[in-house]
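*Asks:* dropping a prediction and its sequence here:
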Amino acid sequence: MTRLPKWADLALVPLISLLLAGAISAVVVLMLGENPWETVKIMVDGAVGSPYAWGYTLYYATSFIFTGLGVAVAYHAGQFNIGGEGQAQLGGLGVALVCLALPWPHWTVALAAASVGAALFGAAWAAIPAWLAAKRGSHVVITTIMFNYIAAALIVWLLVEVLRPTGQMDPATARFAAATKLPTFQTIPGLDLIFTKKVPANVTFFIALLACVGVWLLLWRSRLGYEIRAFGKSESAARYAGISPVRVIMASMLISGGLCGLMSVNNVMGEAGRLLQNSSEGAGFIGIAVALMGRNHPIGIFLAALLFGALYQGGAEMGLWTSVPIELRLLLQGLVILFTGALDTMVRMMIAPFFRKRGAQ
């Protein structure tokens, strides 16, 4: 197959994949009796047409950045972490336990402690599949998927039997103290001039940006990052060079789980103010698509997270103002995953002849 230029691999292939996914979704919209163009306009306006819309898009994108980065770190080590959903749910448990443990004096202190708790709980949930892969040769895809279901059942049991306050019917923890409430965009000086209405986007977004920088520094500017990428490219060559497979697998999976766990700070602490069932809201699975579309690079992941945040918010608006069900956004997300993952080679084959002809001239 013709080797594509780097710009085509990073930008053109994902763009074509997105257009193909959109074209199929447009056919579905037509079959439902709606105008695809009008539907797209509603989605775009609902996602990025106003500061209020951006406030929701950035809120969703924040979660997807964390889980996308988590998937990417593991992927560079040759480990396909499908367990981000469970790791995010356990991260939410870490946030809740920290926020309920002490009378925190200020949100900054609570945020630092909750972030540590979220990362530790997420990393701990990834540690068992990592150890099974490193020491027993278990397939990390299978074990991490299984741990998603275990995490969901564990959270339900804890919320119903252990953490639910006496007399409360909701399967949820008590509400966190007011001092732990994170500032949202409409309360941050400077941003309040743009975001005049209440939106869920909060300071966790800036932590997500720092996480992008941190992952870039880890993977491309550190010895551990070099070992992770070398092991992911060729395990046999890495072994020959003296790189420990156990160290790389454990380190990459723990970092991956910690990043997925950090996602819950945004949802549990920043928006809900307590731990609810399914606090991860599917972000663990969407993170896989974000990492694939972003080519497992922090910049690409950031841009892909914005796209999926817009799809999430725009899909909600579409379901509100048209007869098209909100589940169509799941179809579009699934098609993007299909084309950027399973059919990535097909997309490359479609455009390869163009570059082959240019190279022959």
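*Replies:* Sure, I can see it.

*Asks:* use CA for all of it now, contacts and neighbours both
*Replies:* Fine.

*Asks:* next, count neighbours for residue 283.
*Replies:* 26 (other C-alpha atoms under 10 Å).

*Asks:* how about the contacts made by it?
*Replies:* The contact partners of residue 283, by C-alpha atoms under 8 Å, 6 or more residues apart in numbering, come to 63-64, 67, 84-85.

*Asks:* format those as JSON lines; extra columns: secondary structure, distance to residue 215 and neighbour count.
*Replies:* Converted to JSON lines, these look like this (DSSP: H, G, I helix; E, B strand; the rest coil; distance: C-alpha to C-alpha, whole Å; neighbours: other C-alpha atoms under 10 Å):
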{"residue": "63", "secondary structure": "helix", "distance to residue 215": "16", "neighbour count": "31"}
{"residue": "64", "secondary structure": "helix", "distance to residue 215": "15", "neighbour count": "33"}
{"residue": "67", "secondary structure": "helix", "distance to residue 215": "12", "neighbour count": "37"}
{"residue": "84", "secondary structure": "helix", "distance to residue 215": "16", "neighbour count": "36"}
{"residue": "85", "secondary structure": "helix", "distance to residue 215": "20", "neighbour count": "33"}
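
*Asks:* ok, the residues you listed vs residue 208, which is closest?
*Replies:* residue 63 (8.1 Å; C-alpha to C-alpha).

*Asks:* put this next to the first one:
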Amino acid sequence: MSAPFAKLPNWAEYGLIPLVNLVIAFLVAGLVVIFAGENPLKAAYLMVSGAFGSGEGIGYTLFYATNFIFAGLAVAVAFHAGLFNIGVEGQAYIGGIGVAAACLLFDNSLPWYVIFPLAIAGSALMGALWALVPAWLQAYRGSHIVITTIMFNYIANSLMLWMLNNVFKPLGQMAPQSRTFGEGGHLPKLDWLLAIFGLDNRNSPFNLSFLLALVAAYLVWLLIWRTRLGYEMRTLGHSAGAARYAGISEKRIIVVTMMISGALAGLLAINSIMGDQHRIQQEFVAGAGFVGIAVALMGRSHPIGIILASILFGVLYQGGAEIAFDMPNISRDMIVIIQGLVILFAGALEHMFRPAIVAAFARMRQSGSAATEAVGG
């Protein structure tokens, strides 16, 4: 068995190592751009200017980041209990049913500020219930949570397609989508927030659900580090044996944690359905559930880190679209490769440079101790 990594200062653990992984990922991505016959410095400029060069660009960046915050929080909550929830994508799909039901039933009779809480409750409930089945199977039947949540993604996709064609789609319409919601089903844009900084949101779908995501991040922080339930979740995540010895019900924590994770995933649907499309249609999650895994890893499962990592991936999505538009040799598929490199180094190769950094800190400590002894002698 390999020895555990030495403890690093928090600024190195949560700042330096993710930064090193990110820099290496972008250097490798630069090589990809060179092989495509384009200038990597120009590509970097286009990415940053496309994401932050205008109020509309910032609006799109934060719109994408909103989805990633919800997804990252959902994955992180499960991580803390030692669970790997791969089913955020499917839980977000099912959460969309709760959002669509609230909007379609009341959009022409109630204002948005009444429908919004109903959509929050509906999406969270549907996402939690969809996560309950894999959680129960893990807790009471020993089924592996990774396998069951992956399978439930495919089931959710098929169920959503059936719902779109047989429940939500109006008679006589060919496209598998619901009707457009009335005004009550439209979340207000956050034009005023960008206007504080002198920016014009223009046509971006940046909306109120971004603030909901920030509130969710704060509540997750309270849950994990300021409640007994959060302590029990972290104890189970560190050592199932220690949790059992302390009298913590492993089955209860698995079920409760996965339902909270599923509820956070379900909230993701609000941003796309109420904030942008104003209808429910196929593929509205657009892979955000899987990006949430990388966001949680890069953010070290801490809400602040998740917010920062989500904004980074928002930059990759919005800035990547700008690169694909202005550089003819860089296709959308190559942008996906660049995004994949960031995920690779932030996730699968997360510990690649840790031994060297730990060794460097050890040498610095030894040098500091030697210098102190020399002065004292």
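*Replies:* The structure has been received and is ready for your questions. Keep in mind that what you see is a predicted model, and the values were worked out from it rather than measured.

*Asks:* which residues in the stretch 201-350 of structure 2 form helices?
*Replies:* 209-226, 228-238, 240-245, 250-272, 288-298, 303-326, 332-343 (DSSP state H, counting those that start in this stretch).

*Asks:* could the ones you listed go into TSV alongside distance to residue 353 of structure 2?
*Replies:* Listed next are those as TSV, based on distance: least, C-alpha to C-alpha, whole Å:
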stretch	distance to residue 353 of structure 2
helix 209-226	28
helix 228-238	23
helix 240-245	29
helix 250-272	30
helix 288-298	14
helix 303-326	19
helix 332-343	15
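
*Asks:* right, and those - which one's nearest residue 186 of structure 2?
*Replies:* Between residue 186 of structure 2 and those, the shortest separation by C-alpha to C-alpha is 10.1 Å, and it involves helix 250-272.

*Asks:* for that closest one, give me the average deviation versus structure 1.
*Replies:* When structure 1 is superposed, helix 250-272 of structure 2 averages 0.5 Å from its matched positions, counting by mean C-alpha distance after the TM-score superposition for structure 1.

*Asks:* residues of that helix that come out buried?
*Replies:* 250, 253-272 (16 or more other C-alpha atoms under 10 Å).

*Asks:* helices and strands around that helix, which ones?
*Replies:* helix 55-80, helix 88-106, helix 112-141, helix 209-226, helix 228-238, helix 240-245 (3 or more C-alpha pairs under 8 Å, 6 or more residues apart in numbering; DSSP states H and E).

*Asks:* now the ones you listed in a markdown table, with distance to residue 178 of structure 2?
*Replies:* Below are these laid out as a markdown table (distance: least, C-alpha to C-alpha, whole Å):
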| stretch | distance to residue 178 of structure 2 |
| --- | --- |
| helix 55-80 | 21 |
| helix 88-106 | 8 |
| helix 112-141 | 16 |
| helix 209-226 | 21 |
| helix 228-238 | 39 |
| helix 240-245 | 45 |
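
*Asks:* before we move on, the earlier item: turn the contacts of residue 283 of structure 1 into JSON lines, columns for distance to residue 123 of structure 1.
*Replies:* What follows is the contacts of residue 283 of structure 1, written out as JSON lines (distance: C-alpha to C-alpha, whole Å):
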{"residue": "63", "distance to residue 123 of structure 1": "17"}
{"residue": "64", "distance to residue 123 of structure 1": "17"}
{"residue": "67", "distance to residue 123 of structure 1": "13"}
{"residue": "84", "distance to residue 123 of structure 1": "10"}
{"residue": "85", "distance to residue 123 of structure 1": "12"}
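
*Asks:* overlap between those residues and structure 2?
*Replies:* Retained in structure 2: 63-64, 67, 85, out of those (criterion both residues aligned by TM-score structural alignment, their matches' C-alpha atoms under 8 Å).
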